[in-house]
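Chemist: Starting from these lines, generate the structure:
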Amino acid sequence: MEKVANALYIQSGGPTAVINTSAYGVIDECRRHPEINRIYASEHGVVGLIERRLFDITDEMAGEKLLPSTPSMIFGSCRYEIDEDDPLQTDYRKILKNLKSLDIRYIFINGGNGSVRAGLRLGRFLESQAYDFRLMVVPKTVDNDISCIDHAPGFPSAARHVAVTVSELARDMMTYDTELIMFTEVMGRNTGFLAAASMAAKRIDLGPDLIYVPEVVFDQKKFIGDIRRVLEKKGKCFAVVAEGVKTADGRFLFEDISVNRGMDMQKNMGGITPYLNQLLRDNFECKIRGIDLGLMQRCGAHDASDIDREEAEELGRRAVRAAVAGESLKMVTLRRVPGPQYQAEYDLAALEEVAKEDNCLPMSYVNEEKDYIREGFYDYIMPLIGELPRYTVLNKRYI
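Modeler: As a prediction, the model looks like this:
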């Protein structure tokens, strides 16, 4: 590595409440190291690098301290995937040309498991071209499906948003003395961590009666039976369903084009609310309310978890320090230290190891009936969510 070189920061995948906090950590830390000269950021992820749409952010300090409280992704992202079967390696060669032209040797990719794999492939190409570089991944995802880390930045804030919102909806459900079925769709394409986090609503006040995660096959008849059982007992029922639940034949619920009429199934991801609404209306006569928590789960910075902000920034800083120290093709990670008080240790994981598999909600957290989460999950989730709001309890005595 040359003594002084330039750095590039790339945001990748979907937004989180704290990805801009990691950006702040990376940018501010880069300025602290004489080995790094100019700092660039790519517009809309890897596409910006391919097309040389790069920002020079070295001296842009005026609004930088507000980055940690700025929602979504300040530099933008994309869903573009480089064609690995291209015999000419067109995109990779454009990237290499742009890296060389700007003497970019330090590359920081801030993304999820797809970004880990993309970073690994890019790194292998650069190695094959004998290019001197240091590439580090700063993890982020609301789904919490990255392996080799206790939890990914973005997940604690999304979990907090889900827990608090579900507690508010559950309280709203009790307003009227009528039968009511309420269900909430939460994010989680392949993992049920966010759906499981909704149980934390009960630590505030009321919470869901039923929780369904992608790690368990979604049985429509059982779902209807579970709803009916709770409704007959309580007169109301609140269910939380992850967007990625699948039926026994391996199909996502949003793939039912009789309800979701788009031909491109990817455009329907996160669209199970219409399907469940129709399913329930076909089987119950009471009032039914289907609520999709939507994008606020991942971009709502107004209620971000304090620990999430702290760890997101620190992981960004540690990625820079590791790269300057000579590390490459690694992801900065953290592991939980056993004990009654939450504490995490920072470390590095090889991208090859992280890329091997996605993280899933351990089945040990799922109850025997496959319709709720065991209380042991509280030990995992509560330290990440942070202090929760408190509701009043009145002695409402009949006269």
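Chemist: C-alpha from now on. contacts and neighbour counts both.
Modeler: OK.
Chemist: if you skip the residues just before and after it, what's nearest to the spatially most central residue of the chain?
Modeler: By CA atoms, centre = their mean, the chain has its centre lying nearest to Val142, at 1.4 Å. Sequence neighbours aside, Phe155 is the residue nearest to Val142 in space, at 4.0 Å (criterion: CA to CA, 6 or more residues apart in numbering).
Chemist: what about that neighbour, neighbour count?
Modeler: 29 (other CA atoms under 10 Å).
Chemist: ok, now which ones touch the residue nearest to the centre of the chain?
Modeler: Neighbour list for Val142: 16, 152-159, 188, 194, 297-298 [criterion: CA atoms under 8 Å, 6 or more residues apart in numbering].
Chemist: cool, and Ala355?
Modeler: If you count contacts by CA under 8 Å, 6+ apart, Ala355 has them with 113, 116-117, 147.
Chemist: Out of those, which end up buried?
Modeler: 113, 116-117, 147 (16 or more other CA atoms under 10 Å).
Chemist: out of those residues, which are inside helices?
Modeler: Among those, the members found in helices (DSSP state H) are 113, 116-117.
Chemist: hmm, who's touching the host helix or strand of Glu345?
Modeler: Taking DSSP states H and E as the criterion, Glu345 maps to strand 344-350. Residues from elsewhere that reach strand 344-350 (CA under 8 Å, 6+ apart): 148, 315, 329-337.
Chemist: picking up where we left off before, of all the contacts of Val142, which comes closest to Cys360?
Modeler: Gly188 (10.2 Å; CA to CA).
Chemist: show me what contacts the closest one?
Modeler: Gly188 makes contact with 142-143, 194-195, 214, 242-244 under the criterion CA under 8 Å, 6+ apart.
Chemist: Would you map the helices across the chain?
Modeler: Counting by DSSP H, the chain has these helices, from start to end: 19-31, 46-50, 90-101, 113-128, 155-173, 193-197, 220-234, 273-281, 296-299, 306-324, 351-354, 377-385.
Chemist: I have a second one here; can you model it like the first so I can compare?
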Amino acid sequence: MKNNLLIVHGGGPTAVINASLYGVITEAQKSDKIDKIYGAIGGSEAILNENFLDLGKTEKNQLELLLTTPGSAIGSSRYALDQKDYDRMVDIFKRNNIKYVLFNGGNGTMDTCGKVSKVCEKEEIYVVGIPKTIDNDISIIDHAPGYASAAKYIAVTTAEIGQDVKSLPIHVCVIEAMGRNAGWITAASALARQNKKDAPHLIYLPERPFDEEEFLEDVKKLYEKLGGVVVVVSEGLKNKEGESIVPPIFKSDRAVYYGDVSSHLANLVVKKLGIKARNEKPGISGRSSIGLQSDIDREEAIIVGAEAVKAALDHNTGVMVAINRVPGDTYQIKTSLVPIEEVMLHERILPEKYINERGNDVTQDFIDWCKPLIGDQINKFISFKDVL
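Modeler: This next block holds a predicted model:
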């Protein structure tokens, strides 16, 4: 007897979340154990509403479009589930003959995945996680699908802004990158540099306490030397007390929303140094840009989607597909399965070895780690003809 498979997206989309969906569908279509390939239309809340769409009969030319479609083709959510919701899911899965359940998402989604696997562990329903996050803060794995594209985006954006500032070197530009507690995206801006004087000139990460006086000192020194200065900062910068350097502007039951760090720091430069300054906050464009999607990121996203199907069909449950880097001079990966308990809400921050001593830049070790995720593609976008 054939059974059905369900794929659920959780949290913020990435430039390659639909590539993982493509990997799931195309792999599931090969199996004689699977009948319907359901997508939960609207994330985990869609399970409770039984809002499922059969994706298995989608024509190949339509499936191919997933590879270059931004956002989540089947929607997503940050719906807060309670234990009663998890308990209800067992009956819902049984009623819809769903034996295989895949969750594609980050730390929070993997927490959901683990809790769903727990209530299903005696029901012969197999639950597997697919990693996804631009923040790259999922523990255990080398990196998550979605990160490389976000890294490429911030690097290209920084390089282009750097050229603009170099052309008219009269101000300081502060770029704010996503990643509240982990500085992986912010750090990737360093890949913009082709020469020593290129942007970014300063990088500030949430893993180090932010020192306002040191920041102003660094900016002033570089401005006097170069004229135009480009600074890339994390949206999650905190002071030595562990508090955000900008006050909260809104609080809800589940989250706190803060003001713009880049705007705050640009204003600080104007007020304290008397230097013209402006801020840029690309925001969600960094996770939705298909034009700057990393080829490597897309291919790896397909792989983890397909591997999750294989894992479920082999009756693995309560696990997540992991990407592991193979040691050596040539970039290669292999996948494995890790217990979901080792991933659930565990946050992976930037290691100290990737941050310079003063805390205003990254090290060469980070650049060596990050660059292969983007490959030579980035040279197409930042190999400028520069006569200055």
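Chemist: How close are the two chains, by TM-score?
Modeler: For these two chains in superposition, a TM-score of 0.94 is obtained (TM-score structural alignment, normalised by the length of structure 2); 382 aligned residues with a CA RMSD of 1.8 Å.
Chemist: Among the contacts of strand 344-350 of structure 1, which pair sits farthest apart?
Modeler: Greatest spacing in the contacts of strand 344-350 of structure 1, by CA to CA: Leu329 and Val337 (25.0 Å).
Chemist: Which residue range of structure 2 does stretch 105-123 of structure 1 align onto?
Modeler: Mapping stretch 105-123 of structure 1 onto structure 2 (TM-score structural alignment) gives residues 99-117.
Chemist: Any figure for the gap between the spatially closest residue to Asp211 of structure 2 that is not a sequence neighbour and Glu347 of structure 2?
Modeler: Of all residues not flanking Asp211 of structure 2 in the chain, Asn239 sits nearest, at 6.6 Å (CA to CA, 6+ apart). The gap separating Asn239 of structure 2 from Glu347 of structure 2 is 20 Å, by CA to CA, to the nearest Å.
Chemist: can you check Gly242 of structure 2 too?
Modeler: Taken as CA to CA, the span from Gly242 of structure 2 to Glu347 of structure 2 is 16 Å.
Chemist: mapped onto structure 2, which of the contacts of Ala355 of structure 1 hold?
Modeler: Contacts conserved in structure 2 for those, counting by both residues aligned by TM-score structural alignment, their matches' CA atoms under 8 Å: 113, 116-117.
Chemist: Which one of the residues you listed is nearest to Phe284 of structure 1?
Modeler: Phe284 of structure 1 has its nearest neighbour among the kept ones among the contacts of Ala355 of structure 1 in Asn113, at 40.1 Å by CA to CA.
Chemist: Distance check, the closest one against Gln297 of structure 1.
Modeler: From Asn113 of structure 1 to Gln297 of structure 1 the distance is 19 Å (CA to CA).
Chemist: can you check Gly188 of structure 1 too?
Modeler: Taking CA to CA, one finds Gly188 of structure 1 at 11 Å from Gln297 of structure 1.
Chemist: Next, count neighbours for Arg321 of structure 1.
Modeler: Here the number of neighbours of Arg321 of structure 1 (other CA under 10 Å) works out to 17.
Chemist: need the contact list for it.
Modeler: Glu29.
Chemist: How about stretch 32-46 of structure 1, which residues are buried there?
Modeler: Judged by neighbour count using 16+ other CA under 10 Å, the buried positions of stretch 32-46 of structure 1 are 35-46.
Chemist: And the residues you listed, which two are furthest apart?
Modeler: The largest separation in the buried residues of stretch 32-46 of structure 1, counting by CA to CA, is between Glu35 and His44 at 26.3 Å.
Chemist: just to revisit the earlier point, OK, contacts around the alignment partner in structure 1 of the residue nearest to Asp211 of structure 2?
Modeler: Matched by TM-score structural alignment, Asn239 of structure 2 corresponds to Thr247 in structure 1. By CA under 8 Å, 6+ apart, Thr247 of structure 1 lies in contact with 217-220, 253.
Chemist: Please point out which of these structure 2 shares.
Modeler: Contacts conserved in structure 2 for these, using both residues aligned by TM-score structural alignment, their matches' CA under 8 Å: 217-219, 253.
Chemist: between those, which is nearest Gln343 of structure 1?
Modeler: Using CA to CA, the kept ones among the contacts of Thr247 of structure 1 come closest to Gln343 of structure 1 at Val217, 34.3 Å.
Chemist: What lines up with the closest one in structure 2?
Modeler: For Val217 of structure 1, the residue aligned by TM-score structural alignment is Pro209.
Chemist: hmm, back to that, higher neighbour count, Gly242 and Glu347 of structure 2?
Modeler: Neighbour totals were compared for Gly242 of structure 2 and Glu347, and Glu347 leads with 17 against 12 (other CA under 10 Å).
Chemist: Just list the residues touching the more buried one, thanks.
Modeler: 107, 137-139.
Chemist: quick one on the thing from earlier: what does the residue nearest to Val142 of structure 1 align to in structure 2?
Modeler: Looks like Phe155 of structure 1 aligns to Tyr147 there (TM-score structural alignment).
Chemist: what does Ala319 of structure 1 give?
Modeler: The alignment partner of Ala319 of structure 1 in structure 2, by TM-score structural alignment, is Ala308.
Chemist: Hmm, its match is touching Ala322, no?
Modeler: No - under the criterion of CA atoms under 8 Å, Ala308 of structure 2 makes no contact with Ala322, lying 9.8 Å away.
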